[in-house]
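Chemist: only geometry, no sequence info:
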């Protein structure tokens, strides 16, 4: 079996010997720790600061969370297993290849942002190693012990490559699409928290790994932390060759360390007496020290993966506002975008809905951004609708930012902010898709503008990641291939009986109207309806099917109270009764 560190085998052996030295140097401290642990529990033995962080990582609704930490209870809710399954999606096998494509070893890695992966330095020691190697996600067995369909993603070290031999980590950018077109965001990512204290001496950890390059496996909780060092932790978890680069989890499936080496028995190098992981807090601190070496885009990529905890037990993020000057040249949606003969105005609101439009501080009612506009509904803190212009001839490829912003032009009480999105199954779903307005000279500003809370709506993570069964990709691909211009309106269906969570009623359905001039000069206006009702029957968010439908524009008008005027005359479904007409399972089902 080729070793995962074959490119740097001597470096890995050095890591083992360094781990052994740290282990031997702490033998006296471990004895004291063992005696202290016999007389107390992990919480009592820890410092107040570490206790505060550890408690902050436990959801306040988990009544037995602290009992498990101190060893008084081993009962878990069934959702613990679901949490592990969710965490496992972001863990991959790294197939290490040389410059002519030969496989020379395997390692493990895991996604830590929408486009970044963390592994060991001795797995990917330099940019060339990353350039030739691949990240293989979904390499695992199903319930019938049959291999699932593996998805291979290339690394993009030119975009970002940070490595450190001392802490034995490599952070590298990953291509956002697999070789077969599967989006990387289908697999989510593991959030990293900067505070030390996410795991305590005496606690149990779990590791999701690809031992010896095998399909994904887990060493679950039969593994105790036996020592805490400044930058490393020692634990008794079973791991094998190929597990280098695996995430080490606490009971909340929060990454506490990066597994990197075994501690060899000084009398028999083939036997390991412990394992060693690099603390995530130390890795993030080192990355911060390297931040000055990065360009602006790379700093944004790094910033979006770092999270923080506060003593209330909830993830604490800092949400910024841009200066008002940022918006001075934002003209928003252009009704004349499709040409002088095809004026497409904003939708009209039903008269009884006018008073529910959220006002801007200057008295206006439309939030204009770069190439798109938003009109907010104050009673729901969500958009009545969004309107965007897409120019397929000028599309630009700009990386994600994921820095979510409040809009200073509107009172925050009208903007659905962080609390509702702290639920692990709820995503900030873009209404105006991030890529749609990113064209022309102001593409970078448009990209940033899409990350306003005014452009978000609570969506179940599975719905958001599936992205409307490829509908938006289909529309954007057509504009790109034919250099067409498209105007798109999108919004939630806001019903009075929508389920409420943390003061926000979560929409069960979303709609979209796409307007374009076809190559024959005729206008085409098509409407779509997507439902996540089966996801949100209760706040447990049981998984179920959802469907996308092509419907008459008239049906969207009746559901939303919006008026699209003469667009109905250009709808291929116009004149049909206003009920669901076509189930859209793929682009071929769309009637233009």
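Modeler: Yep, that arrived. Being a predicted model, the structure only gives us computed values, none of them experimental. Numbers count the residues shown, from 1 in each chain.

Chemist: hey, let's count contacts and neighbours off CA atoms from now on
Modeler: Noted.

Chemist: could you point out the longest helix in this structure?
Modeler: helix 9-25 (DSSP state H).

Chemist: residues in contact with that helix?
Modeler: Residues outside helix 9-25 that contact it (Cα atoms under 8 Å, 6 or more residues apart in numbering): 3, 5, 122, 234, 261, 262, 263, 264, 265, 266, 276.

Chemist: what is the next helix or strand after it packed up against?
Modeler: Next along the chain after helix 9-25, taking DSSP states H and E as the criterion, comes helix 27-39. Under the contact criterion of 3 or more Cα pairs under 8 Å, 6 or more residues apart in numbering; DSSP states H and E, helix 27-39 touches strand 217-228.

Chemist: against that first model, consider the following:
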């Protein structure tokens, strides 16, 4: 099983090995000489001859900044992309990563995605999980995996790949043969340092995405390639193609650079990634065939003789009909060194090398929900928060659980959620925040890190009926309007021990903690997002280092209706509320806020430019009274009302006369 500590050791061991190589590549690329990044003249010449002559797609300019390729580049790329699939578990609920067909019946992915035959047997593969030309989701073709027929793995510490047979179709109307396959080839002229690569992936378990060209190979060992490209959790197992759409690597790691500039000050990209070289995988498979022959493995190696992706647009060579083999599992651990996602090229350093632990790009959630303490109502000294009393007025509307307390309370690490069964969204989330023991979590590793970033892989909670939760089909159907918005923020509950912080980070990515938020909402609501940090940093007394935050949507009868991919309607909340509880200098305080996304809803998704046309519109966050929040939500906040910090303005320019005060600066917060 993947171990962060062991991975950290590998990173430290390999850091110095490729430092100079990556520095050389970056220097040549930055100075407009990417061809000179390849320091092997024979490889450079073979690669250039192949790409401009006998490659399936001829690149008219192999080096430099010009993006001249034959128009057939798009056709062949589309054919190659058909072989790429999303790997899921929990009957399609939880995305694990990406994989692709390497023969008519065999799929490859990372070993850290499918670690053993048992995990492969529980997984499905979804082909055509993508948007069509009208940005409408295509109905995927879903297949079971059959590790009982063929399973071959090399551990994540080594070459990190798993081959598994694809079984019967579970959903859809297509055929497996129509997906084609991407053969594995060990020919020595498929890549060179300085050349561009293309990645087809399901980042974060989302629809199929392509990262095209502009992504340069910067380093190479006998086993791996390092390249710069955009990948996220869920990209593990993606094919890395050259510009002729030949697979050159199996993507498996990604994390930030150790520095962000060359010695002369030129800026570097923020990510470098690693993929296992296909030539190393083919060599390993040939050695495995010598020890344990298998018809499925023979099929993969026979397909490797092909020089282009095979599919319906260009019929593959005839394959001999293979007999159904006896179940075979071959697990191979090759005694080799592997480099994993290392730091950026930079000057040779003296003293201990800085480290940046990397990790497989797969988010993991602890399904042992019995170890979650949930929200603590006595977390703040002198200010009790009786959650059961707060939700008592809506108790009959709370979604029942398949497993858990009859109250419907879903406990997570340092926060709890109560679901509205009719609206399929949370009535509220209640979170304890301890600034004194806060630990930021890095999204690409899921482990403690110096900086935290947002993530995109979401999970269903098995304790509640999926029909009572808004899940991915809604966000897929409405991706041009809505993002999957956290209620309890990802960074709020990540405190305590590293183990608890990691668990809390993953817990916030449950759909129960999610509400449809307009895509501009997170970019434009400054005070709404920052209020927790403001109060944690406002002063240094011990009692200011803790907060309890209650928040959720305001369910109004006139909320607009949107439809998911299954034709099911959802009333999307327009307003959100937040109640920040704290004790300052021994005095309990409760600050209530309201914000609306109504004015954003007509705006379709498009790039947001800094300044000028395309800038995100202002969205006003209002301070309000605890009593008004109670009226809006139907919840019972009477025990917290005595601590209300709201002071209404002298005149309230609001049509309904509601107690609201706009926040225009941090000084407006009480």
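Modeler: Great, that's in hand. Predicted model, so just to flag it, every value in this text is computed and none were measured.

Chemist: and the TM-score between them?
Modeler: Once superposed, the chains reach a TM-score of 0.54 (TM-score structural alignment, normalised by the length of structure 1), with 395 aligned residues with a Cα RMSD of 5.2 Å.

Chemist: returning to that earlier point: in the longest helix of structure 1, what's buried?
Modeler: 11, 12, 13, 15, 16, 17, 19, 20, 22, 23 (16 or more other Cα atoms under 10 Å).

Chemist: for residue 17 of structure 1, see how far away residue 11 of structure 1 is.
Modeler: Distance, residue 11 of structure 1 to residue 17 of structure 1, by Cα to Cα, to the nearest Å: 10 Å.

Chemist: now swap in residue 435 of structure 1 and tell me
Modeler: Relative to residue 17 of structure 1, and taking Cα to Cα, residue 435 of structure 1 is found at 48 Å.

Chemist: show me the helices in structure 2, by range?
Modeler: 4-15, 19-30, 41-49, 72-81, 117-121, 278-291, 295-303, 387-391, 472-477, 498-507, 521-524, 526-537, 626-633.

Chemist: could I get these as CSV with distance to residue 513 of structure 2?
Modeler: Below are the helices of structure 2 laid out as CSV (distance: least, Cα to Cα, whole Å):
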stretch, distance to residue 513 of structure 2
helix 4-15, 27
helix 19-30, 41
helix 41-49, 50
helix 72-81, 33
helix 117-121, 26
helix 278-291, 40
helix 295-303, 43
helix 387-391, 17
helix 472-477, 13
helix 498-507, 9
helix 521-524, 16
helix 526-537, 16
helix 626-633, 17
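
Chemist: about what we covered before: just the buried ones from the contacts of helix 9-25 of structure 1, in ChimeraX syntax?
Modeler: This is the ChimeraX syntax for the buried subset of these, where burial follows 16+ other Cα under 10 Å:
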select :3,5,122,234,261,262,263,264,276
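
Chemist: which of the contacts of helix 9-25 of structure 1 fall in strands?
Modeler: Judged by DSSP state E, these include 234, 261, 262, 263, 264, 265, 276 as members of strands.

Chemist: what sits against the second one?
Modeler: Contacts were defined as Cα under 8 Å, 6+ apart; by that measure residue 261 of structure 1 touches 12, 15, 16, 19, 244, 275, 276, 277.

Chemist: and the residue most central in space within structure 2, how far is that from residue 472 of structure 2?
Modeler: Geometric centre of structure 2, nearest residue: residue 204, 3.0 Å, by Cα atoms, centre = their mean. Computed as Cα to Cα, the residue 204 of structure 2 to residue 472 of structure 2 distance reads 12 Å.

Chemist: and the spatially closest residue to residue 533 of structure 1 that is not a sequence neighbour, how many residues sit next to it?
Modeler: Spatial nearest neighbour of residue 533 of structure 1, chain neighbours left out: residue 508 (4.9 Å); criterion: Cα to Cα, 6 or more residues apart in numbering. Residue 508 of structure 1 has 23 neighbours, counted by other Cα atoms under 10 Å.

Chemist: go on, residue 457 of structure 1?
Modeler: 25.

Chemist: residue 355 of structure 1 now?
Modeler: The number of residues near residue 355 of structure 1, taken as other Cα under 10 Å, comes to 12.

Chemist: nothing else from me, thank you.
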